[in-house]
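[1] how would this look folded up:
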Amino acid sequence: MKSPSSINPLQAFLLSASLAALSTQVAAQRLIEEVIVISNKQADGISTQDLPASVVTFNEAALKQAFTVDLVDIGKMVSNAELNNVGTYASYPNFFIRGMGVNGSTRTNDPKVGVFMDGIYLGYNAGALASTFDVEAVEVLRGPQGTLLGRNVTGGAVLVKSKRPGDEFGFRIEADVGNYSATEVNASIEGPLSDRIFGKVAVIKMDRDGYFEDNNGGTVDTSIYPAGMPDTDTGDKVGMDLTIIRPMVRFELSDNFEATLIAEFLENNTGSANSQNVAHNCRPIPGVDNRDIVCGQGSQFLAQTTWGYTPPDDKYEINHDLIGYTDLETSSFVLDATWDLGHGIVTTIAGYREVEYNSSTDFDGTPFTIFHFNDNKEEQEQTSIEVRYSSTFSDRFNFVVGVNSFDQDYSIGERRNFFIALNSATYSETEHETFGIFGEANISLTDALDITVGGRWTKEEKSIDIGILGSCELDFSSCTNNTSNDKDWSDFSPKVAATYRFGDDAMAYASWTRGFASGVFNARAATLDAVGPTDPESVDSFELGIKTSFLDGRGFLSLAYFMADYEDLIMFVNNPCDDCGASLINFNAGEAEISGFEAEVQFQATDNFRLDASIGTVDPEFTSIKYFDANADGVVDDKDNQLARTWDFQKVAELSYSVAGMYDFELAGGASMLARVAYSWRDDYMTDLYNKPWLQQESFGLLDASLTYTSPSEKVRVSVYGKNLSDEEYFDYAADVGALDSARWGGAPRTYGVRVSYQY
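    Predicted structure coming up:
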């Protein structure tokens, strides 16, 4: 949904480009710097410009200039990527890359975009990169990355590296105030503890009121519901009360051995998710025979028809009868050790993380009890270790080999308060073990031609003990309808790539890789048959790319075309359930083909002006439906194939792009100013498997801008900034509420603030 003040893409581009006119210099001395990627595990490292893959990397300077707060802000700058929160649960990310992701909040549905924090895969994404303060680099990899990174990254991966302690004493503090009573105070201090031991502590504190206000708004038709509008509690959602403490110690035990211990303690206490009821008259979907699947029992339970309720017109006004809460606590420990043997480097990364996530949320977004999640409780614990060897003994042949293991246990207690009277609960415990052996070798056949071959063998085991929804006590103390199931899978995922260099400034590459995602259980099963697991999902991905620098290093261009064939695609759908509101079903939908194009350009046009841009297209299509009754007629046949091929994938914008212009200039006395204007765009996309039009997100664009003063000593910075300055209206997620109604979540309004920082 576009606001009246929205800015079109051409205007945004011209606004960024117009900054160049402020400069009178023609010949630029600044060059586009090379950034070493953190996903490649070769000992010598490789820059973004030389990596034969579609990747976007942000260093610390880029994160500061864009005033990024979390991964959501980073996602706006990456085409063909949606790095948003799930919506239905606060503080819980849900990422899509190249059309692949999990459009829901069922924890047993493994993410298809892997998140790696300081080399550790996160089995539970809650709290993933809640702040970019004191982060050295963030990397977004598009496409399957299973060879080096491992499990369930059939869509892509996001890697984050914390800034390590330096050799000298230093500290940094920044304070931020903004609208919605936002305050942020961050600080870090680092320095030597002895000749070979260096320490650092970073502390992050963020507070903010919610963007959405509950004022008991909207109307109720008293001819339908004589009691009128219920008088419920009021307040704002979703606020923020975030504290992160990140201590780390780096040991240089010898000239050849270094180890860093990183800990992080996070606590975030917010309100529940900001669901807003969608006003509509439920309409059948063309080609879908069963109206109950689409509208829910003939739609007689809709808030509009049962109580005559009409939601508030204001995008940022809601009306809930349950205020709710979200309490998140995480603790993590990472040991990153490297040992240089002369002929190669041995790296060990070991990690432990625990998560406690408690929440209570008004799912339906109305002042009536249609569908609530009351007092849900989740706990997760994971351990992992990876040991690898990267060779350094040859300029023409290098390789990396390694082993890793990942174990996680998690429990989920979920309560549903459904349509006033019905209260039901489910409780499950899941164990998950993964072991992998991987390797990748790069061979320089000539000075211009390199061949890369690699592969990973993976063994996974999963088991679940579950009390079926409706069979458990509301305090999760016992269940009467229990079942247990377990399954194991093994897979070999190969990779082949060729790189050809055209001199020092350009290269072309072609790659083929296979990705693997293990089958999933269903922690929200309403019947024994729905527990699962599904079969695994696999993908064969082919990519062609060109990367080149131009104008003597002042510009860099990256182009990539990809085509991926998915088999046994894992998806889910919410079907109506008389006793529980919605019955979630996991299934292997069939086969799909996803193709598209990506381009990134960085151009230092003059000494003072720089332009960054990213554009991507995605074209996904079902090619064969095996187990998905698309038209809901009770039979899976060719009619389902024909219908599904006309549908858009969920949360996939066919066109996305971003453009940013930065202009800096000197002031008297050696101070400087930096102006930045950025615009990002997403085409319209569907949020529902059945492509329900009332759940569609219309095309939207977001305009950000900032102005930063830097003192002559470069120790003091003062900035004013704004995000979504045109106050564009959009949402992060939308869904049916128990097949009875519809709601949408999220979408930040215009925000602005002032930031002051001091660095020594």
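[2] CA only for contacts and neighbour counts going forward, please
    Will do.
[3] quick check, V573 in a strand?
    Yes. Assigned with DSSP: H, G, I helix; E, B strand; the rest coil, V573 falls within a strand.
[4] so how many other residues sit close to it?
    18 (other Cα atoms under 10 Å).
[5] Please look at it and L584 and confirm they touch.
    Yes. With contact defined as Cα atoms under 8 Å, V573 counts as touching L584 (5.8 Å).
[6] so who does the closest residue to S47 other than its chain neighbours touch?
    In space, and not counting its chain neighbours, S47 is closest to I36: 4.1 Å by Cα to Cα, 6 or more residues apart in numbering. Neighbouring residues of I36 by Cα atoms under 8 Å, 6 or more residues apart in numbering: G45, I46, S47, T48.
[7] Next, the structure of the following sequence, for comparison with the previous one:
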Amino acid sequence: MLQFNKSLKLSLLTSSMMIVSVVPCIAMAAATLEEMVVTAQKREESLQDVPVTITAFGQSQLQEAGFDSISDLTQMSPSLQFGNFGPVTFVTMRGIGNENTTAGGDPGVAMHLDGVYMGRPVASLFSAFDTERVEILRGPQGTLYGRNATGGSINLITAKPGDEFGGEVDITYGDYDWLRVRGAINLPVSDVIKLRLVAFSEDRDGYTENSFPGGNEANDADDAGVRGHISIELADQASLLLSGSYITSGGVGTKAELREPFPGSTTGQNISGPPAFAFDPLGPASGIPALNNFINPQTGQVVVNDLTPFQVSKDTKESQDNEFTMFSATFEWDFDDLSFKSITGYAQTSYESRSDDDQSELNLLELLLIEDSEQFSQELQLLSADDGPLQWIVGFYYFSEKASREALFLGGRYDVFANQFGVRAGYEFGGDVDSTSFAGFAQATYELTENLRLTGGLRYTEDEKEGVNTGFLFAGEPYADPLEDSWDEVTYRLAVDWNLNDDLMLFSSYATGYKSGGINQTAAVSRGAENAIYQPETVDAYEAGIKATLLNGRMQLNSSLYRNEYDNLQFQVFGQSGPEAFNAQGAVVQGAEAELRAVLIDSLTVDASVGITDSEFDDQIINGVQIGGNQVQRTPDLTYSLGISNDWEVGEKGSLKLRLEYAFTDEIYYTALNRNAGFAEAGGSDLADDYDNVNIRLFWFSSDDRWTVETFVTNLTDEEQEGNILRGPGFVDIAGGGGPELVTYNPPRQWGMRLGYQF
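    The predicted structure is shown next:
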């Protein structure tokens, strides 16, 4: 594929938007856009009437885009990034997200499933089949939502029981023997009780080729799940919704690959570096090879690692075992002038991931990650329900979580250490963390005139975390260090919106945000280090935007300008002994976003988005490195997307729809250190190249809309896409540069065919 520069690409997108705005003027008989109803402010409102920056997708849009998990949203929404290393996920919005990947931290982008906050990021990996709507809110959240979030919120609203019997089933087959079966059924038991049941199963071979004899192939799928809703009408104005979900994910899963050559391999020069371990009680005389000595003892040859994406040679039987369970009860009671809602949630998440972290055919290093979490939440809301000029909501939120995490280094000399000292792993760290949060929040909107409204919100939060960090460091005695801290914060929001007419609204806001502090579970920082406990993150957020419905309802154009000023911004790097979270003194993230949807003619629709971001750390030294002026991690300067759909009627045989999707993601630094290739002082590179993504989908719908046939190709140009980069702990010196430089790639080109039936 030809590689155009970013300026030309952006010019092409801008030109496309201008064409979109002109063509409908020529069309004499064009359809209008379907109104999108959202509940971002806890009430049903038109997307164009909500003075908040929101990206929203309805069920038909999600189906057309092949949506099945949170990761798919990256190419559908500006300023949203998703990445993962196995079961550990990173969701960021406008540069802010989950930085402490252990059980001691909280995400900066809050994930909600049917109103229930999901505390562990592993929950975002699972299938989102039968989703009715997705709402993506950008900026600090708190005066309307139960859990604090400095970056934003992603709300998944699944389909609920309806009044009529019906359902759907589909089957998908594709590349790498991919087989997926999904089904949903709606059962109105009576006028009072209604049920909706959902189930799915997915199996796919891995698209990473492992040349080691008998080695397994990563990036496969072995997933299954069920979800159910029971809706009960308790009275004319009272209802209860009981929901439950269980999802499991096995197989090998997503695994990282090494992005640099081994010392002495034919793919690069021999690199002199620090010792393989910071502490080695056995010494060189033990005969156990160091990690930077990649000599196959059977052949005497230097082991070579193939740096081609999806090409590895690993002896470890890599695997994953992830589970997600959630139960919730939502009670609503409507009075004449107000409404009461209670949302009770309980969730369990767990994962066990085994990886070959020496990235070779030698038995030098296995990493076993184990995490378990159990959470309970209770949210109470009281809302106004009249037509007066004052609309308000008052709420209370309680959240508790018990989580544990273990990182065990096995194989090679790690096992020698373990056997000598009678422990299960030669090097391990982790611990238990108990988190508790209480909050009261309120927000009110007053209609000053028919077209001018003023909004104010307030929140008070108390957070407490306590835990015990445990582990073993090569020799001596296992350690157990207790850690605890508590924080409280008042945050608020002020906003004004002005309807110039029925189709044009201007809005602006100022909000403060807060995210709880956390506990570092890495061995080196748990033993008296300054950042053993890191502090809360706060933000002052300024925003102004416009929402326009143009050309008699055939076009929607929403855009905003924002500036976020962060104090104690939380970020993570991998130090000498593992992941460490820090507080930056300050950073500024600012930018512009725009989203457009338009009907050009009755059969042709276009959607487009663009996000332009400027991010910079204040002058400061972190872990001995000056990061002032660096880009905030996971924050590309530019992202944009363009989608074009066209429909054709084929008489009595039904209709066809062709959809083309293009998305561009600029280069990304994945840590605050902004390390480029060859930057040996900081230990290698954390910069990922920019990439383009092209998808194509062709649908056939039967004339009665019961049957659907879809064929598709994703990543049509088979472009290499670096989806996440991680510089591993310094003591794992497998490349002679202070820790392995690992990368997770987005999927290569894939094709598939889906057959669906509605009844």
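[8] of the contacts of I36 of structure 1, closest to T348 of structure 1?
    Nearest to T348 of structure 1 out of those is G45 (Cα to Cα; 16.5 Å).
[9] In the stretch 401-550 of structure 2, what residue spans correspond to strands?
    With DSSP state E, counting those that start in this stretch applied, the stretch 401-550 of structure 2 shows strands at 427-447, 452-473, 475-501, 504-515, 518-519, 533-534, 537-550, listed in chain order.
[10] and these, which is most packed in?
    Ranked by mean neighbour count under mean count of other Cα atoms under 10 Å, the strands of the stretch 401-550 of structure 2 are led by strand 518-519, which reaches a mean of 30.
[11] Just want to check the distance between the closest residue to G669 of structure 1 other than its chain neighbours and R676 of structure 1.
    Leaving aside its sequence neighbours, G669 of structure 1 sits nearest to P712 (Cα to Cα, 6+ apart; 6.7 Å). Noted for P712 of structure 1: a distance of 20 Å to R676 of structure 1, by Cα to Cα, to the nearest Å.
[12] Tell me which of these two has more neighbours.
    Residue environment comparison for P712 of structure 1 versus R676 gives the larger neighbour count to R676, 22 against 15, counting by other Cα under 10 Å.
[13] Show me what the more buried one aligns to in structure 2.
    Counting by TM-score structural alignment, R676 of structure 1 lines up with R659 in structure 2.
[14] Check the mean deviation of the one helix or strand that match maps to from structure 1.
    Element membership of R659 of structure 2, judged by DSSP states H and E, is strand 655-665. For strand 655-665 of structure 2, the mean deviation from structure 1 after alignment is 0.6 Å (mean Cα distance after the TM-score superposition for structure 1).
[15] helices and strands around that strand, which ones?
    Helices and strands touching strand 655-665 of structure 2, as assessed by 3 or more Cα pairs under 8 Å, 6 or more residues apart in numbering; DSSP states H and E, comprise strand 638-649, strand 691-701.
[16] Rebuild those strands as JSON lines, extending it with mean neighbour count and distance to I230 of structure 2.
    Listed next are those as JSON lines, based on neighbours: other Cα atoms under 10 Å; distance: least, Cα to Cα, whole Å:
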{"stretch": "strand 638-649", "mean neighbour count": "20", "distance to I230 of structure 2": "36"}
{"stretch": "strand 691-701", "mean neighbour count": "20", "distance to I230 of structure 2": "31"}
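[17] now the helices for structure 2?
    6-26, 59-64, 412-421, 523-526 (DSSP state H).
[18] Not counting residues beside it along the chain, what's closest to the aligned residue in structure 2 for A350 of structure 1?
    Here A350 of structure 1 is matched to T344 in structure 2, going by TM-score structural alignment. Once flanking residues are discounted, T344 of structure 2 sits nearest to Q378: 4.7 Å by Cα to Cα, 6+ apart.
[19] Share the number of residues neighbouring that neighbour, please.
    Q378 of structure 2 - counted by other Cα under 10 Å - has 20 other residues nearby.
[20] Distance check, the aligned residue in structure 1 for it against V403 of structure 1.
    Here Q378 of structure 2 is matched to I385 in structure 1, going by TM-score structural alignment. Taking Cα to Cα as the measure, I385 of structure 1 falls 8 Å from V403 of structure 1.
[21] got it, and G239 of structure 1?
    Distance from G239 of structure 1 to V403 of structure 1, by Cα to Cα: 42 Å.
[22] picking that back up, mark which of the contacts of I36 of structure 1 are buried, thanks.
    Among the contacts of I36 of structure 1, those classed as buried by 16 or more other Cα atoms under 10 Å are I46, T48.
[23] residue ranges of the strands in the stretch 101-250 of structure 1, please?
    So, for the stretch 101-250 of structure 1 - with DSSP E, counting those that start in this stretch - the strands run 113-117, 120-121, 135-142, 156-162, 170-178, 182-192, 197-208, 212-214, 219-220, 235-237, 240-252.
[24] post-alignment, the second one versus structure 2, mean distance?
    Translated: strand 120-121 of structure 1. Mean deviation of strand 120-121 of structure 1 relative to structure 2 after superposition (mean Cα distance after the TM-score superposition for structure 1): 0.7 Å.
[25] what's the answer for the third one, then?
    After superposition onto structure 2, the mean distance of strand 135-142 of structure 1 to its aligned counterpart is 1.0 Å, using mean Cα distance after the TM-score superposition for structure 1.
[26] what stretch of structure 2 does that strand fall on?
    Aligned using TM-score structural alignment, strand 135-142 of structure 1 spans residues 131-138 in structure 2.
[27] Identify all contacting residues around the matching stretch.
    38, 40, 52-59, 62, 93-94, 151-159.
[28] related to what we said a few turns ago, and the nearest residue to the match of R676 of structure 1 once chain neighbours are set aside, what is it in contact with?
    Spatial nearest neighbour of R659 of structure 2, excluding adjacent residues (Cα to Cα, 6+ apart): S645 at 4.3 Å. S645 of structure 2 makes contact with S603, L604, T605, V606, K657, L658, R659, L660, according to Cα under 8 Å, 6+ apart.
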